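Visitor: sequence and predicted structure are below.
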Amino acid sequence: MKKPMRRRVLALLLSLFALLPAGAGLAQDQTVRFPVSELTLHTENGDYPIAVEVATSSPQRQRGLMFRTELARDHGMIFDFGVDRPASMWMANTLIPLDMVFIRADGTVSGYHENAVPGSKAVISSSEPVRYVLELGGGEAAAYGLKSGDRVTGPALSD
């Protein structure tokens, strides 16, 4: 393709891109899919089964629960980082309050952040390296009586 033709094609593509609504890029891409699995939270108050979507790839972890308008009780998303590492999350483009449960590789709960504010760009970090972060609906961790040292088991946790 000759240079003038390339420039015209590039100009056309850029003008079409400019017509897209604000925020219509990859962040709202609905093609990111998540496998579904299950976990059980073991607390002093009892055992609670949780249906989870599993985020293991970079696009899945970047997308997370963004743009969702609801999350059913006893449902959530588990982020598997593959190795123990400090975990940092935020709520940009997340429309519902969430609890973020930080979980060590052995399945023990390191701690959690309750009722993260929808849309906030404040960084929420684990206090130590963790393998997983479980996101639940805001207030669910307290409703289960979850605390540091409790256990999480199930097929959604990798060996």
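Guide: Yes, it's here. Since the structure is predicted, the reported quantities are computational estimates derived from the model, not experimental observations.

Visitor: contacts, neighbours, all on C-alpha from now
Guide: OK.

Visitor: ok, then the element right after the lengthiest helix in the chain?
Guide: For the chain, the longest helix by residue count, based on DSSP state H, is helix 3-18. Following helix 3-18 in sequence order, the next helix or strand is strand 36-43 (DSSP states H and E).

Visitor: list the contacts of that next one.
Guide: Strand 36-43 has contacts (CA atoms under 8 Å, 6 or more residues apart in numbering) with 47-54, 144-147, 150-157.

Visitor: one more structure, for comparison:
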Amino acid sequence: MKRLVLLALAVFWPMTAAAQSCREDSVYLRGDWGQARFSVELADSGDERARGLMFRESLPRSSGMLFIYPTPRTVSFWMQNTLIPLDMIFVDTSGTVRKVHRSAIPGDTTGISSDSQIAAVLEINGGLSEAMGISPGTVLHHPAFDPDQAAWPCKDKTSD
């Protein structure tokens, strides 16, 4: 039952790429498991990426933070000063998920590495990626990904 509630809260519904807006404040995901949308805050500067979701006491179920890097790189996260468990979804330049770290432990200072060159990381509530089935191979739809390289491209920065 909890799994069904989590899926419903993640705004999980059938949709087509043509019907979706490609906006900075939204990320769409699709895979063999289905499709979903998350409202996101962007962390696209060094200061924003360094702070991330630290000191937050909660995160709405259909929300997250998208960390965007100017060039692909190997990154490492930790959970110091982070109060809520998070799933970290590591994404390459095509918008394809390469790694999912599930339920990172609040306050843990152990490094969580991307293990490869990535362009973005999506953080969502801990346990949600497993409940939904988000895994390597899932693709993201967001204007941060170059439409000439994206697995699920935006036609422009504002809409499909």
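Guide: Great, that's in hand. Because the structure is a prediction, the values reported are computed rather than measured.

Visitor: now the strands for structure 1?
Guide: 36-43, 46-55, 75-85, 88-89, 98-103, 109-116, 124-125, 130-137, 151-153 (DSSP state E).

Visitor: ok, residue 85 of structure 1 - contacts?
Guide: Residue 85 of structure 1 is in contact with 128, 129, 130, 131, counting by CA under 8 Å, 6+ apart.

Visitor: so what corresponds to it in structure 2?
Guide: Alignment note (TM-score structural alignment): residue 85 of structure 1 maps to residue 73 of structure 2.

Visitor: rewinding a little: mind checking which of the strands of structure 1 is nearest residue 12 of structure 1?
Guide: Nearest of those to residue 12 of structure 1, taken as CA to CA: strand 46-55 at 36.2 Å.

Visitor: what's that closest one aligned against in structure 2?
Guide: Residue span in structure 2 matched to strand 46-55 of structure 1, by TM-score structural alignment: 34-43.

Visitor: what's the average distance of the matching stretch to structure 1?
Guide: Here the mean offset of stretch 34-43 of structure 2 against structure 1 after fitting is 0.5 Å, by mean CA distance after the TM-score superposition for structure 1.

Visitor: contact partners for the nearest residue to residue 113 of structure 1 once chain neighbours are set aside?
Guide: Spatial nearest neighbour of residue 113 of structure 1, chain neighbours left out: residue 100 (5.1 Å); criterion: CA to CA, 6 or more residues apart in numbering. Residues near residue 100 of structure 1 by CA under 8 Å, 6+ apart: 112, 113, 114, 116, 133, 134, 135, 136.

Visitor: out of these, which are shared with structure 2?
Guide: Shared with structure 2 under both residues aligned by TM-score structural alignment, their matches' CA atoms under 8 Å, the contacts from the contacts of residue 100 of structure 1 are 112, 113, 114, 116, 133, 134, 135, 136.
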